[in-house]
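Undergrad: Fold the following and give me the result.
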Amino acid sequence: MTENHHIVFDIGKVLIHYDPELPFSRLIPDAAKRKWFFDNVCTHDWNIEQDRGRTWEDAEAMLIAEHPGHAENIRNFRRTWHEMVPHAYDDSVAVMERLIDAGYDVTMLTNFAADTFGEARERFSFLKKPRGVTVSGEVGLIKPDRAIYDRHAATFGLEPSATIFIDDSRANVDGARAAGWQAVLFTGANRLERDLQALGIS
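TA: Predicted coordinates:
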């Protein structure tokens, strides 16, 4: 087995909680109307383009032109973003910090809009502890596209076969494996520790 030198963490739903329902359960109290809004207006596909680098101004203008009656809540998606990320997963953060303290090379690879990542990094100081980070919104590439894994490996001098990637998305885990990395699907800190031990990380 190749010795594992590099450990790469995703951020959202691995190190910090993310849930757009948190503010919108207040803004659109009716569950059916709220579901319609997320299914038809501020959709996952719309939001992920900000992770790819589209500005919020352009994103909002496009949607408001299509759904003028929902203009206020379209703007509220960015306005209330801070409420969508209320806390860190302390147990996962502890795993990451322990790996750093043990001398492992730890970096991060995340689908994140550039401006909201800057906000998150100021709120959650542990995001400054790894050696570095590739932010999709800053490089114009997004998981699970092969190019962002190759970009991260080249930027930080990682040997793909000696790299372990941790992500809560099966598609992103599969993307890492297609790029020649090892990868584990994150479902919780306890399982993560067992998965890392199985890969020789203690």
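
Undergrad: okay, CA-based contacts and neighbour counts for the rest of this
TA: Fine.

Undergrad: any chance you could map the helices in the chain?
TA: 21-27, 31-40, 44-51, 56-66, 71-79, 81-84, 90-101, 114-123, 136-139, 146-156, 170-178, 189-198 (DSSP state H).

Undergrad: got a markdown table for those helices, with distance to residue 129 too?
TA: Compiled in a markdown table, the helices of the chain are given as follows (distance: least, CA to CA, whole Å):
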| stretch | distance to residue 129 |
| --- | --- |
| helix 21-27 | 28 |
| helix 31-40 | 34 |
| helix 44-51 | 22 |
| helix 56-66 | 28 |
| helix 71-79 | 26 |
| helix 81-84 | 21 |
| helix 90-101 | 8 |
| helix 114-123 | 10 |
| helix 136-139 | 19 |
| helix 146-156 | 15 |
| helix 170-178 | 23 |
| helix 189-198 | 18 |
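
Undergrad: Of all the ones you listed, which one comes closest to residue 7?
TA: With CA to CA, the closest approach to residue 7 among the helices of the chain belongs to helix 90-101: 8.6 Å.

Undergrad: What residues of the closest one count as buried?
TA: 92-93, 95-97, 99-100 (16 or more other CA atoms under 10 Å).

Undergrad: So for residue 16, what's the nearest residue that isn't a sequence neighbour?
TA: Nearest non-adjacent residue to residue 16, counting by CA to CA, 6 or more residues apart in numbering: residue 88, 4.0 Å away.

Undergrad: okay if I get the buried residues of helix 90-101 as JSON lines plus distance to residue 113?
TA: What follows is the buried residues of helix 90-101, written out as JSON lines (distance: CA to CA, whole Å):
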{"residue": "92", "distance to residue 113": "22"}
{"residue": "93", "distance to residue 113": "21"}
{"residue": "95", "distance to residue 113": "25"}
{"residue": "96", "distance to residue 113": "22"}
{"residue": "97", "distance to residue 113": "24"}
{"residue": "99", "distance to residue 113": "26"}
{"residue": "100", "distance to residue 113": "25"}
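
Undergrad: Now for residue 199: which residues touch it?
TA: residue 4 (CA atoms under 8 Å, 6 or more residues apart in numbering).

Undergrad: Against residue 48, how distant is the residue of the chain positioned farthest from its centre?
TA: What lies farthest from the middle of the chain is residue 69; by CA atoms, centre = their mean that is 30.4 Å. Residue 69 sits 22 Å away from residue 48, taking CA to CA, to the nearest Å as the criterion.

Undergrad: The structure of the following sequence is requested for comparison with the preceding one:
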Amino acid sequence: MNMENDERRLRPCLCFDLGGVLIRNAVFTGLPALLPAGQDLSVLRQRWLHSSVIRRFESGLCSADEFAQAFVQEWSLSISASEFLQEFYRWPEGFYAGVAETLHALRPHYQLACLSNSNALHWSKFADSLSVFDTALSSHQLGIMKPDRGIFDAAAAQLQRAPQQIWFFDDMAENVHAAQAAGWCAWQVQGWDGTRTQLAALGVPV
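TA: Below is the predicted model:
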């Protein structure tokens, strides 16, 4: 077993974002349905990423009820906070087909991790699925969100890896650039198909 662990440590740590990479997330189809028609998707992505309300919730600084009430107000939604919270809970739908099987096959040979901007509500929803990782890291637990530099430094410390030993896959360009600035090897990918393609190009047997 020690020899197997030594062999794994000689290989890069594979670290994945969750939503939009390993997990099907309907946030950018569900959210527009709650807003006036004609919202530009790229603008919504930027607004979501930099929303002070979301940053508080996904940094573990407020409760789910406080988040829902503030979000409804910030985004001028016409539904109640409790109705929004029900919608919000449903948006992450689960692993893409084939993800769990591939990760199980890779785990004996690679250190596997995830680093996600998430919250207590969604984290508990996927608690059983996250056992496929050696280390599962969330912004709400670390108290800081991507793309802030500190989250990558904190994650590298928890993974006990030098930054250049971590291969990171995320669907948001800002997060990829921030990881690279922290010394990580990082690639922007879209969905599981894009992630598998990038892994294969790097010589990871998927």
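
Undergrad: TM-score, when you put one on top of the other?
TA: In this superposition the chains share a TM-score of 0.77, using TM-score structural alignment, normalised by the length of the first structure; 187 aligned residues with a CA RMSD of 3.0 Å.

Undergrad: hang on, the earlier thing: and the residue nearest to residue 16 of the first structure, what pairs with it in the second structure?
TA: When the second structure is aligned by TM-score structural alignment, the residue opposite residue 88 of the first structure is residue 95.

Undergrad: is it true that its match touches residue 17?
TA: No - here residue 95 of the second structure does not reach residue 17: they are 11.9 Å apart, not a contact under CA atoms under 8 Å.

Undergrad: neighbour-wise, which of these two wins?
TA: Neighbour count, other CA atoms under 10 Å: between residue 95 of the second structure and residue 17, residue 17 has more, with 23 against 19.

Undergrad: What's the more buried one aligned with over in the first structure?
TA: In the first structure, residue 17 of the second structure lands on residue 10 (TM-score structural alignment).

Undergrad: For its match, list the residues it contacts.
TA: Per CA under 8 Å, 6+ apart, neighbours of residue 10 of the first structure: 108-110, 165-168.

Undergrad: one more time with 7 Å
TA: 108-110, 166-167 (CA atoms under 7 Å, 6 or more residues apart in numbering).

Undergrad: Return the closest of those with respect to residue 57 of the first structure.
TA: Closest approach to residue 57 of the first structure among the contacts of residue 10 of the first structure (CA to CA): residue 110, at 21.6 Å.

Undergrad: now the closest one: how far from residue 125 of the first structure?
TA: For residue 110 of the first structure relative to residue 125 of the first structure (CA to CA), the value is 16 Å.

Undergrad: same check, this time on residue 70 of the first structure
TA: With distances taken as CA to CA, residue 70 of the first structure is found 35 Å from residue 125 of the first structure.

Undergrad: can you check residue 166 of the first structure too?
TA: Separation of residue 166 of the first structure from residue 125 of the first structure (CA to CA): 20 Å.

Undergrad: can you check residue 106 of the first structure too?
TA: Using CA to CA, we find residue 106 of the first structure at a distance of 15 Å from residue 125 of the first structure.

Undergrad: quick one, which of these two is more surrounded?
TA: Ranked by neighbour count (other CA under 10 Å), residue 106 of the first structure and residue 125 place residue 106 first, with 21 against 9.

Undergrad: Now which residue in the second structure aligns to that one?
TA: So residue 106 of the first structure corresponds to residue 112, using TM-score structural alignment.

Undergrad: pretty sure its match contacts residue 136?
TA: No - using CA atoms under 7 Å, residue 112 of the second structure is not in contact with residue 136, being 8.6 Å away.

Undergrad: counterpart of residue 189 of the first structure in the second structure?
TA: By TM-score structural alignment, residue 189 of the first structure lines up with residue 192.

Undergrad: I figured that match hits residue 95, correct?
TA: No - using CA under 7 Å, residue 192 of the second structure is not in contact with residue 95; the gap is 8.8 Å.

Undergrad: Which neighbours do these two have in common?
TA: residue 22.

Undergrad: ok, now which ones touch residue 165 of the second structure?
TA: Contacts of residue 165 of the second structure by CA under 7 Å, 6+ apart are 12-13.

Undergrad: Determine which residue in the first structure is aligned with it, please.
TA: Looks like residue 165 of the second structure aligns to residue 162 there (TM-score structural alignment).

Undergrad: Ignoring the adjacent residues along the chain, who's closest to that match?
TA: residue 4 (4.4 Å).

Undergrad: now the one you found: how far from residue 160 of the first structure?
TA: With the distance defined as CA to CA, residue 4 of the first structure ends up 10 Å from residue 160 of the first structure.

Undergrad: higher neighbour count, these two?
TA: residue 160 (22 against 19).

Undergrad: List the contacts of the more buried one.
TA: Residue 160 of the first structure neighbours (CA under 7 Å, 6+ apart): 153, 180-181.

Undergrad: How many residues are close by the match of residue 189 of the first structure?
TA: 19.

Undergrad: swap in the one 4 residues further on?
TA: Other residues near residue 196 of the second structure come to 20 when the count uses other CA under 10 Å.

Undergrad: How about the one 4 residues further on?
TA: A count of nearby residues for residue 200 of the second structure, using other CA under 10 Å, gives 12.

Undergrad: dump the residue contacts of the nearest residue to residue 189 of the second structure once chain neighbours are set aside.
TA: Spatially, and ignoring its direct neighbours in sequence, residue 189 of the second structure is nearest to residue 171 (4.9 Å; CA to CA, 6+ apart). With contact taken as CA under 7 Å, 6+ apart, residue 171 of the second structure is in contact with 20-21, 188-190.
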